[in-house]
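Student: just need the structure, nothing else, for what follows:
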Amino acid sequence: MTQHIGTPPTQDDTQPHPAKPAQLTVFQGRVADRNPLGMAGAQRMGQALAQRLGLSPQVVGTPRTPLAAPWDVELNAARQELEELARAMERTLQRGQVPITTLGRCAAAIATLPMVARHHPDAAIVWFDAHADSNLPANSASGYLGGLVLTGAAGLWDTGLSGDLRLAQVVLVGARDIDPAEQALIDSGTLRLVPPGKDLAQRLATAIGQRPVYIHLDCDVLEPGTVPTEYLVPGGLTLADLGEAMTALAKNAVVGLEIAEFQSRWPEANTEASPDALIDALLPLLSKICPGV
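Tutor: As a prediction, this is how the structure comes out:
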């Protein structure tokens, strides 16, 4: 059964939760969407994960028409559902479960990351993304909310949500479209970058050490054409690269996984997209979270 989370909390929120190792959450809210394919993609990915893992997903938020607006307009419009997402994440962590979350857009992580950092301050936040997503409103050329996520989650600008993340926790993986202010954070050592290329999994293992890991996967970290996603940045990871990275990460304690930016259709051909190959690449990690899958 799918449980839909809204305000006020449903009756199920006050009842004992089944003894599952993980909680699957599907976020359907609109956050910095320019098209509806991410919201639909989060639903499709969530359904596929539910079948693979034997989990009953909870749904947070309701799909709405994209705004394609500046960051502050998007944030204000999404605030209520982002607050609901943050509460759902915190309840999962308080129960001692591992969150597995599907997000339409990376911008929704502005609600999830502070909760993870609050409960797992020693965890490495492993951010798979073609972009560094660490601009500030004052230096963002695009004014896109998705490019402000890490700094917002770290409280470097006021999101109106929590800011418990420390940028020192973040390990960027696969980033290659990096703005000057973001590069300055990398050059100063504030953010650590594991760029795409040879021996990625080995370099990632060195970067995370023995720390617990929380993984954020933006599908645009992959080579364009691997799965449908809004942004296409050449020089990305293959599914084999991703699988090797997941194998390396699974050697550590895994405290959560979120998947963003999987679009439900291939826009050029207007055909439906399957998440199965991507989930196959994630199996080393998913098997660690949910043994026996």
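
Student: drop to CA atoms for contacts and neighbour counts, all remaining ones
Tutor: Noted.

Student: mind listing what's buried in the longest helix belonging to the chain?
Tutor: In the chain, taking DSSP state H as the definition, the longest helix is helix 71-94. By 16 or more other Cα atoms under 10 Å, the buried positions in helix 71-94 come out as 71, 74-75, 77-79, 81-93.

Student: helices or strands up against that helix?
Tutor: Helix 71-94 sits against strand 58-60, strand 98-103, helix 109-119, with contacts defined as 3 or more Cα pairs under 8 Å, 6 or more residues apart in numbering; DSSP states H and E.

Student: so which of those is nearest E272?
Tutor: With Cα to Cα as the criterion, E272 lies closest to strand 98-103 of the helices and strands packed on helix 71-94, at 17.8 Å.

Student: contacts for the closest one?
Tutor: Contact with strand 98-103 is made by 21-28, 38-39, 42-43, 45-46, 89, 92-93, 254-261, 289, as judged by Cα atoms under 8 Å, 6 or more residues apart in numbering.

Student: quick one, strands of this structure?
Tutor: Ranges of strands in the chain, per DSSP state E, are 3-5, 22-27, 58-60, 98-103, 124-128, 170-173, 192-194, 213-218, 254-260, 265-266, 271-272.

Student: mean neighbour count added to those, as JSON lines?
Tutor: As requested, those are exported to JSON lines (neighbours: other Cα atoms under 10 Å):
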{"stretch": "strand 3-5", "mean neighbour count": "19"}
{"stretch": "strand 22-27", "mean neighbour count": "27"}
{"stretch": "strand 58-60", "mean neighbour count": "21"}
{"stretch": "strand 98-103", "mean neighbour count": "27"}
{"stretch": "strand 124-128", "mean neighbour count": "26"}
{"stretch": "strand 170-173", "mean neighbour count": "24"}
{"stretch": "strand 192-194", "mean neighbour count": "22"}
{"stretch": "strand 213-218", "mean neighbour count": "24"}
{"stretch": "strand 254-260", "mean neighbour count": "23"}
{"stretch": "strand 265-266", "mean neighbour count": "18"}
{"stretch": "strand 271-272", "mean neighbour count": "12"}
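
Student: second chain to compare with the first, below:
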Amino acid sequence: MKKISIIGMPMDLGQLRRGVDMGPSAIRYADIVERLENNGFHVDDLGDVQIGRDRLETDPQTGIRNLTAVVKSSEQLMAKVEGVMKANSFPLILGGDHSIAIGTLAGVTKFRKRLGVIWFDAHGDLNTPETSPSGNIHGMPLAASIGLGEKKLTDIGGFTPKVEPENVVIIGARSLDEGEKNLIKEKGIKVYTMHEIDRVGMSSIIEETIAYFRNNGVDGVHLSFDLDGLDPLYAPGVGTPVAGGVTTREAHLAMELLAESQMITSAEFVEVNPILDERNKTGQLAVDLVGSLFGERIL
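Tutor: The predicted structure follows:
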């Protein structure tokens, strides 16, 4: 029986809107453990990483918000993920804002040296302190994970980069800052915007992504799923909604095809904000998508 270990990461320090720290609770409330157990998995819910908020600040040198607290929390999450990987269990992390990916990837890549990453998101999260319009770390985790930006973020775990740019695929992008656009071109990062999704369809994009990773010889694939990748019509409870996004059905198809590929070796679902939600619609959607990722089918 396959083992799944759930780690809650109630982080809201990577951005300014309160409420996303309750995301793990909202996803649990939608019965994620029962859903996975009913599909034949052994599930161990490890509870939440304890996020301190002793001192919230903006770093005077870099303009980054809550740098010290995010670094500390990322190191805690990294250690939890390492423990899960050592136990040969599948790490499933529930966010929290998207800055948590820094800690997740630091833990996963201690065990997978050529990791592929699917970044399912309306945003690129490729800002550095120089390009960020806000100083919010939830706009920086992918840049930090490929070794760019603030050293305290890039060097978590004692090594950098965690992931090579050629092993990253962004899906669903429709809101990119100028600095991110330049970085994508400079590093040759593969990005499927909503234009490509509309034009060729989600099935073609996921099939191309699977083939791309196989050709690159990755030793595992991490799925980093930001619920704002979906259109706010379907996922209203997110902190930075962007109109014109992925439909519920397209997202389920993506998860189903990834399940069939058996390539996904770790995953996180982030940016669920129940304060902005409608009767836990987004938390429930996160659970439904997790179900599809782990093999649920209509028939």
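
Student: what TM-score do we get after superposing?
Tutor: Put the two chains on top of each other and the TM-score (TM-score structural alignment, normalised by the length of structure 1) is 0.82; 269 aligned residues with a Cα RMSD of 2.6 Å.

Student: tabulate the strands of structure 1 (CSV), appending distance to S134 of structure 1.
Tutor: Putting these into CSV (distance: least, Cα to Cα, whole Å) gives the following:
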stretch, distance to S134 of structure 1
strand 3-5, 29
strand 22-27, 22
strand 58-60, 25
strand 98-103, 18
strand 124-128, 11
strand 170-173, 10
strand 192-194, 12
strand 213-218, 14
strand 254-260, 16
strand 265-266, 28
strand 271-272, 32
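
Student: of those, which approaches P228 of structure 1 most closely?
Tutor: Here strand 265-266 is closest among the strands of structure 1 (Cα to Cα), at 5.4 Å.

Student: check the fit of the closest one onto structure 2 and give the mean distance.
Tutor: On superposition with structure 2, the mean distance recorded for strand 265-266 of structure 1 (mean Cα distance after the TM-score superposition for structure 1) is 3.1 Å.

Student: residue in structure 1 matching I275 of structure 2?
Tutor: Here I275 of structure 2 is matched to R265 in structure 1, going by TM-score structural alignment.

Student: leaving out chain neighbours, which residue sits closest to its match?
Tutor: Excluding the flanking residues, the one nearest R265 of structure 1 by Cα to Cα, 6 or more residues apart in numbering is E272, at 4.3 Å.

Student: now do L289 of structure 2
Tutor: H252 (6.0 Å).

Student: counterpart of the one you found in structure 1?
Tutor: H252 of structure 2 maps onto G243 in structure 1, by TM-score structural alignment.

Student: so what's its match up against?
Tutor: Counting by Cα under 8 Å, 6+ apart, G243 of structure 1 has contacts 281-284.

Student: in structure 2, which of those residues still touch?
Tutor: Mapping the contacts of G243 of structure 1 onto structure 2 (both residues aligned by TM-score structural alignment, their matches' Cα atoms under 8 Å) leaves 281, 284 still in contact.

Student: now render the contacts of G243 of structure 1 as TSV, adding neighbour count and distance to L193 of structure 1.
Tutor: Formatted as TSV, the contacts of G243 of structure 1 follow (neighbours: other Cα atoms under 10 Å; distance: Cα to Cα, whole Å):
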residue	neighbour count	distance to L193 of structure 1
A281	20	22
L282	20	21
L283	18	24
P284	20	23
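
Student: so which of the contacts of G243 of structure 1 belong to helices?
Tutor: 281-284.

Student: name the nearest residue to L16 of structure 2, ignoring sequence neighbours.
Tutor: Closest residue to L16 of structure 2 apart from its sequence neighbours, by Cα to Cα, 6+ apart: N136 at 7.6 Å.

Student: which one in structure 1 is aligned with the one you found?
Tutor: Checking with TM-score structural alignment, N136 of structure 2 has Y144 as its match.

Student: surely A132 of structure 1 is in contact with G147?
Tutor: Yes: using Cα atoms under 8 Å, A132 of structure 1 is in contact with G147, at 7.4 Å.

Student: among those two, which residue is more densely surrounded?
Tutor: Taking neighbours as other Cα atoms under 10 Å, A132 of structure 1 and G147 compare with A132 leading, 29 against 24.

Student: what does the more buried one correspond to in structure 2?
Tutor: With TM-score structural alignment as the criterion, A132 of structure 1 matches G124.

Student: quick check: the closest residue to that match other than its chain neighbours vs K3 of structure 2, distance?
Tutor: Excluding its sequence neighbours, the residue lying closest to G124 of structure 2 (Cα to Cα, 6+ apart) is L176, at 6.0 Å. Using Cα to Cα, to the nearest Å, L176 of structure 2 is found at 36 Å from K3 of structure 2.

Student: identify the residues contacting A130 of structure 1.
Tutor: By Cα under 8 Å, 6+ apart, A130 of structure 1 lies in contact with 174-177, 218, 220-222, 233, 236.

Student: give me that answer again for 7 Å
Tutor: By Cα atoms under 7 Å, 6 or more residues apart in numbering, A130 of structure 1 lies in contact with 174-177, 220-221, 233.

Student: returning to what we had before: got the helices and strands packed on helix 71-94 of structure 1 as CSV, with distance to K198 of structure 1 columns?
Tutor: Formatted as CSV, the helices and strands packed on helix 71-94 of structure 1 follow (distance: least, Cα to Cα, whole Å):
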stretch, distance to K198 of structure 1
strand 58-60, 38
strand 98-103, 28
helix 109-119, 29
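
Student: picking up where we left off before, okay if I get the ones in helices among the contacts of G243 of structure 1 as JSON lines plus distance to P57 of structure 1?
Tutor: Output for those, formatted as JSON lines (distance: Cα to Cα, whole Å):
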{"residue": "A281", "distance to P57 of structure 1": "21"}
{"residue": "L282", "distance to P57 of structure 1": "18"}
{"residue": "L283", "distance to P57 of structure 1": "18"}
{"residue": "P284", "distance to P57 of structure 1": "21"}
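
Student: need the max-distance pair from the residues you listed.
Tutor: Spatial extent of those (Cα to Cα) is set by the pair A281 and P284 at 7.4 Å.

Student: you'd agree the residue nearest to L16 of structure 2 is up against L67?
Tutor: No: counting by Cα atoms under 7 Å, N136 of structure 2 sits too far from L67 to count as a contact (9.2 Å).

Student: okay, helices next: where are they in the stretch 101-250 of structure 1?
Tutor: 109-119, 149-153, 180-187, 200-208, 239-249 (DSSP state H, counting those that start in this stretch).

Student: among those, show me which one is buried the most.
Tutor: Highest mean neighbour count among the helices of the stretch 101-250 of structure 1 (mean count of other Cα atoms under 10 Å): helix 149-153, with a mean of 26.
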